[in-house]
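Engineer: What follows is a predicted structure for the sequence shown.
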Amino acid sequence: MPDEAPTITRRKEFITISDELRTYLRHYGRLAALPALYRDLQSFMSAYPLMDKEGRSTLWDTVVYERSQLKDLWPRLTSIYSLLKTGDLKAVPHLYVERVDFCGFGNSKPFRIRVVNEYNDNYDHFYIKVADASRVYGLELEHLLSPNRINYLVHEDTLIEEHIAGVPGDVFIGEYFERSDVNRVRIAKEFVKFSERCFIRLLGDMRSYNYVVDMTPDFEETQYRVRAIDFDQQSYEGAKSVYLPQFYKENLPVVKLCTKYLNYATMQQYQQEERSLIARRYLSEKSRLRSLFRAMKHYPAEPPAKVVQLKKELGEYHGTGVFDDCMSMGDIVERHIEFMLGKQLGEKTSAHPH
């Protein structure tokens, strides 16, 4: 395990969504007039801890509203769910809000809405958060460069996100690693590829509770995919180690698993495979990515000292001066992606294996 531990700003400042970023979001169908905003959910009158099936705290609280509020608020929330899922803003009669949970633990202080279909009791969730430019950049980069598609909407200072299904990383590490029916080699492979995706696009704070493991039964064995679920720390911190998931103590069992089942040559092979896939996505979405990077660079709001630190540490890590003239995190992210994918993009420069 590397001896350099990442440091995370405890409460990251929210970065306002600029007019240029809103124009980008409107162009790509991410803006929508919503019937309820984040502030509408803040007026709950009480809350009580939400426990899991084992009676342990989930760090979420179920909130309670006055009865007079519910008649007005619940149809607006089911309308948002309908818009998120079907593109049609209307209250669906057979959907109802069973519960609203609030988490004051994370940076985004999200509300989680549980929607139930009264015909079959099937349920789903979505999230209402304060709109933050860092998170939006993270969601967009995930949508464009990862194998996953992300569904979200923005209106004024409110961000709506769909639920990303999977076993929470900390639960997966604690309960699945030792099971006889799991393929540890496949799990190790997917964690290597996940780490590579995070580092290339500089998504930080991938501790075990900030990602999930999606398991899909195949005709012979189960397939695994590790998916980020928290995008607050998209290119915000200055320490390079923040963007390397293997540096977090919460992921130490993952590091040990990879070390046990994969040799260095195999890990390099998986890293190269992932770079090739990201490069294909990059080339197919190059125009959209250029627009996104412009918005990131034209309205930098991250602390300048963090920009200076990150470009210095990345330059030292890769043994290059290509980051020296970067003036914002947007500059660094664009340059880092192109540098890491240099060979796959047909460029002359490429990163050293890590």
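Structural biologist: Received the coordinates, thanks.
Engineer: C-alpha only now, for contacts and for neighbours.
Structural biologist: Noted.
Engineer: Would you map the helices across the stretch 201-350 of the chain?
Structural biologist: For the stretch 201-350 of the chain, helices defined by DSSP state H, counting those that start in this stretch occupy the ranges 252-261, 264-284, 286-298, 304-318, 329-340.
Engineer: So which of these is the most surrounded?
Structural biologist: helix 329-340 (a mean of 22; mean count of other C-alpha atoms under 10 Å).
Engineer: From the contact count, pick out the helices and strands touching it.
Structural biologist: helix 184-201, helix 286-298 (3 or more C-alpha pairs under 8 Å, 6 or more residues apart in numbering; DSSP states H and E).
Engineer: just the strands in this structure please.
Structural biologist: Here the chain has its strands, by DSSP state E, at 46-51, 57-64, 95-102, 111-117, 123-130, 152-155, 158-162, 167-168, 211-217, 222-228.
Engineer: can you redo the helices of the stretch 201-350 of the chain as TSV with distance to F191?
Structural biologist: Putting the helices of the stretch 201-350 of the chain into TSV (distance: least, C-alpha to C-alpha, whole Å) gives the following:
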stretch	distance to F191
helix 252-261	7
helix 264-284	10
helix 286-298	25
helix 304-318	21
helix 329-340	18
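Engineer: Could you point out which of the ones you listed sits nearest R225?
Structural biologist: helix 264-284 (12.6 Å; C-alpha to C-alpha).
Engineer: still on that earlier bit, so which of the strands of the chain is nearest R288?
Structural biologist: strand 152-155 (16.8 Å).
Engineer: what's next to the closest one, contact-wise?
Structural biologist: Residues outside strand 152-155 that contact it (C-alpha atoms under 8 Å, 6 or more residues apart in numbering): 25, 30-34, 37, 84, 131, 159-162.
Engineer: What is the burial count for T222?
Structural biologist: As a burial measure, T222 scores 15 neighbours (other C-alpha atoms under 10 Å).
Engineer: out of everything not next to it in sequence, what's closest to it?
Structural biologist: T216 (5.5 Å; C-alpha to C-alpha, 6 or more residues apart in numbering).
Engineer: for comparison:
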Amino acid sequence: MNLLYDRNIIHSQEPGKPSRRKQIYPVNDELRDYLIRWGREVSLPVSYDDLLHFRFSIPRLDKDGNDTHWETVSYDMREWEYLREGLVKIYAILKIEGNNSYNDHLDVASIDYCPFGNSRPFRIRIINRFNDNCDHYYIKQADASRIYGLELEHILSSNRMLFFTNYNTLVEQHIPGIPGDIFIEKELNDEHTNKVRFAKEFVKFNEHCFIRLLGDMRSYNFVVNVTPDIEGYHYKIQAIDFDQQSYEGRKNIYLPQFFKDNYELVKLCLSHLNKESIEQYQAEERTLMTFRLVSSKLRMQSIMNIMVKDNIAPPEKVNQLKTELAEFYNQPRFLKCTTMGAVLKLQMKQKLIKNLQQIPKDKRHFVFR
């Protein structure tokens, strides 16, 4: 979908908001075997359920006194000592392959809880007691659709996703960057911001999300990383929320361009890019995704074979999405899909078919057979 062809979206309504409370889908045996095979399933000393035993909580405010929608939780002393030791060990598993020789100078500074998120996450703040440097990671409920989203991000993007599972517990790295809504408010119109470069990255991000059906990329669900370059700055947009991987029925929910939160970015693209440039950047993203897909064909085929059989969305959402995509592409093959995984597989093939035709037939057949 080309931004330049849709100038009226700036004045349009949002295309139906994502579900406020998404169902948690369990990890089935096949997906569990996949996670074990690729080193994602590990034994953890603390589970998500352990963290639910807090005694009370207080709202966590930002530096300006605004509610962050996170709550700092407290535990009784015996529970705290058990959690503190286990959470430091999890950090060692996440960062240094479980090497506990550095644990003596690490401590848990705080534990925050977000009751509003789909996965009701806990945010663990780890502090180095020698220099007061802090780091974070998250513990969430192991939702199958979210795990598919993290794994697809790892395979199909330049971002290496660090996460582990243990039964119903999911541990995720913290993804650093400027939250998208903060960037739009404070950085987008700064005189030092290279608006053309940023517009290019938003076009590519928009294309990436649609190809892999990652939904709900409102501005607070992605971050922006800014890197000094020989000619100004380079920008990278990275998703940080994967709850809406192949879940919603509305096609436009998978296109960041349609959210009101992102309208300033859409207007930026329309004012700084022409039709040919937009199409070039979309083609660049499809080319990169094709190379990544083929280079990880064994892993990709394995995860897709599991996903096409898994139930990760209500039937009515599957039916709505496949109908909208069939109409969008004028491709009735979508109507034969019975799961979100099958819709995603056909969507990727539909979007990447021209790029795949440049790949030897035996390799592309291996991925999408």
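Structural biologist: Great, that's in hand. Keep in mind that what you see is a predicted model, and the values were worked out from it rather than measured.
Engineer: F210 of the second structure corresponds to which position in the first structure?
Structural biologist: Using TM-score structural alignment as the criterion, F210 of the second structure maps onto F199 of the first structure.
Engineer: scratch that, L106 of the second structure is what I was asking about
Structural biologist: So, by TM-score structural alignment, L106 of the second structure is matched to L95.
Engineer: got a winner among the contacts of strand 152-155 of the first structure for most neighbours?
Structural biologist: I160 (27 neighbours).
Engineer: That one -> the second structure?
Structural biologist: By TM-score structural alignment, I160 of the first structure lines up with V171.
Engineer: quick one: its match and I139 touch, right?
Structural biologist: Yes - the criterion here is C-alpha atoms under 8 Å, and V171 of the second structure meets it with I139 at 4.6 Å.
Engineer: related to what we said a few turns ago, separation between the match of I160 of the first structure and M161 of the second structure?
Structural biologist: 11 Å (C-alpha to C-alpha, to the nearest Å).
Engineer: Repeat that for S296 of the second structure.
Structural biologist: 15 Å.
Engineer: cool, and R250 of the second structure?
Structural biologist: From R250 of the second structure to M161 of the second structure the distance is 27 Å (C-alpha to C-alpha).
Engineer: And Q173 of the second structure, by the same measure?
Structural biologist: 8 Å.
Engineer: Kindly report the same for V343 of the second structure.
Structural biologist: On the measure of C-alpha to C-alpha, V343 of the second structure and M161 of the second structure end up 24 Å apart.
Engineer: How about E81 of the second structure?
Structural biologist: Counting by C-alpha to C-alpha, the gap from E81 of the second structure to M161 of the second structure is 30 Å.
Engineer: More neighbours: which of the two?
Structural biologist: Shown here are E81 of the second structure and M161; by other C-alpha under 10 Å, M161 has more neighbours (17 against 11).
Engineer: Under the alignment, what does the more buried one map to in the first structure?
Structural biologist: Aligned partner of M161 of the second structure by TM-score structural alignment: I150.
Engineer: Contacts only, for the residue lying closest to the match of L106 of the second structure once chain neighbours are set aside.
Structural biologist: Distance criterion C-alpha to C-alpha, 6+ apart; nearest residue to L95 of the first structure, sequence neighbours excluded, is N117 at 4.7 Å. With contact taken as C-alpha under 8 Å, 6+ apart, N117 of the first structure is in contact with 94-96, 123.
Engineer: And S79 of the first structure, what's its match in the second structure?
Structural biologist: Under the alignment (TM-score structural alignment), S79 of the first structure maps onto K89 of the second structure.
Engineer: gap between the aligned residue in the second structure for H125 of the first structure and S119 of the second structure?
Structural biologist: Under the alignment (TM-score structural alignment), H125 of the first structure maps onto H136 of the second structure. Distance of H136 of the second structure to S119 of the second structure, computed by C-alpha to C-alpha: 17 Å.
Engineer: Repeat that for A92 of the second structure.
Structural biologist: When A92 of the second structure is compared with S119 of the second structure (using C-alpha to C-alpha), they lie 23 Å apart.
Engineer: go on, H192 of the second structure?
Structural biologist: 37 Å.
Engineer: ok, now I93 of the second structure?
Structural biologist: Note on I93 of the second structure: its distance to S119 of the second structure, by C-alpha to C-alpha, is 22 Å.
Engineer: Looking at these two, which one has more neighbours?
Structural biologist: Taking other C-alpha under 10 Å, I93 of the second structure and S119 do not tie; S119 has more neighbours (20 against 17).
Engineer: Now for that one: which residues touch it?
Structural biologist: Counted by C-alpha under 8 Å, 6+ apart, S119 of the second structure has contacts 24, 140-143, 243.
Engineer: Return the closest of these with respect to A283 of the second structure.
Structural biologist: Nearest to A283 of the second structure among those: D243, at 26.8 Å, using C-alpha to C-alpha.
Engineer: Now for the nearest residue to that closest one once chain neighbours are set aside: which residues touch it?
Structural biologist: Once flanking residues are discounted, D243 of the second structure sits nearest to R146: 4.9 Å by C-alpha to C-alpha, 6+ apart. Counting by C-alpha under 8 Å, 6+ apart, R146 of the second structure makes contact with 242-245.
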